[in-house]
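Student: can't give you the sequence, but here's the structure:
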């Protein structure tokens, strides 16, 4: 997915094959927006600077599990319908992309 992180950058990893496939589709459909998402997640995946585009999920979606560990779950709006969901492992400065799609996830409707 990404070159190795350098300095203060966060490490990005795919949490599933489906997320990797969806990321590829997002990059093909909206390369500029996907690149901005990548840069934001690398720099500050916990930012509240643009709450309309990037925010922590709430309720039953507030956390999710990858690799047997539970983490806070966030979402980044790449396009009007396209979303990336990710889990934040702060101690390891790692972002696990667990959902990426050109379509809005149905579980928030």
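Tutor: Arrived safely, thanks for sending. This one's a predicted model, so the numbers in the text were calculated from it and none came from an experiment. Numbers count the residues shown, from 1 in each chain.

Student: only C-alpha atoms for contact and neighbour calcs from this point on.
Tutor: Will do.

Student: residue ranges for the helices of this structure, please.
Tutor: Across the chain, reading from the start of the chain, the helices by DSSP state H fall at 17-29, 31-43.

Student: Show me what the last one is packed up against.
Tutor: When you say that, I think you mean helix 31-43. Helix 31-43 makes packing contacts with strand 11-14, helix 17-29 when contacts are defined by 3 or more CA pairs under 8 Å, 6 or more residues apart in numbering; DSSP states H and E.

Student: for comparison:
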């Protein structure tokens, strides 16, 4: 094994998966619209899924937990653009981040305008 040209994997990587087709389609829309922002989001989420700052934070209340595969998982949000969001659930046991929602528009569930 020479090592030259070999891909060097990230230590202790997180796997990122779409929870459903809608999340996958939303991810693809973000990829088409803002690939650089999405790359930064990917790096931030997979580097430290629980890092809290103005763009990355846990969802609150009922949105803070989501059931996937029978397990209750923490649900977080990453603000990709002013309106674009990624919601993801953290599965520590499998080191997997489940994309539960993604899109270029602000999610209606967290919109406080008009309430």
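Tutor: Right, received. Where do you want to start? The structure displayed is predicted, hence computed values, not measured ones.

Student: So after superposing, what's the score?
Tutor: Overall, the chain-to-chain superposition scores 0.89 on the TM-score scale (TM-score structural alignment, normalised by the length of structure 1); 103 aligned residues with a CA RMSD of 1.2 Å.

Student: Return the most buried member of the helices and strands packed on helix 31-43 of structure 1.
Tutor: Highest mean neighbour count of these: strand 11-14, a mean of 19 (counted as mean count of other CA atoms under 10 Å).

Student: Output the residue interval of structure 2 matched by that one.
Tutor: The aligned range for strand 11-14 of structure 1 in structure 2 is 15-18, by TM-score structural alignment.

Student: can you check stretch 69-83 of structure 1 too?
Tutor: On structure 2, the counterpart of stretch 69-83 of structure 1 by TM-score structural alignment is residues 71-85.

Student: And residue 24 of structure 1, what's its match in structure 2?
Tutor: Counting by TM-score structural alignment, the partner of residue 24 of structure 1 is residue 28.

Student: Pretty sure residue 63 of structure 2 sits against residue 75.
Tutor: Yes - if you go by CA atoms under 8 Å, residue 63 of structure 2 and residue 75 touch, sitting 6.9 Å apart.

Student: Which one of the two is surrounded by more residues?
Tutor: Neighbour tally, residue 63 of structure 2 and residue 75, criterion other CA atoms under 10 Å: the higher count belongs to residue 75, 25 against 15.

Student: give me every residue that touches that one.
Tutor: Contact partners of residue 75 of structure 2, counting by CA atoms under 8 Å, 6 or more residues apart in numbering, are 58-59, 63-66, 87-90.

Student: Quick check: closest non-adjacent residue to it.
Tutor: For residue 75 of structure 2, the nearest residue in space outside its immediate sequence neighbours is residue 89; the separation is 4.3 Å by CA to CA, 6 or more residues apart in numbering.

Student: I'd assumed residue 97 was in contact with that neighbour.
Tutor: Yes - under the criterion of CA under 8 Å, residue 89 of structure 2 makes contact with residue 97 at 5.6 Å.
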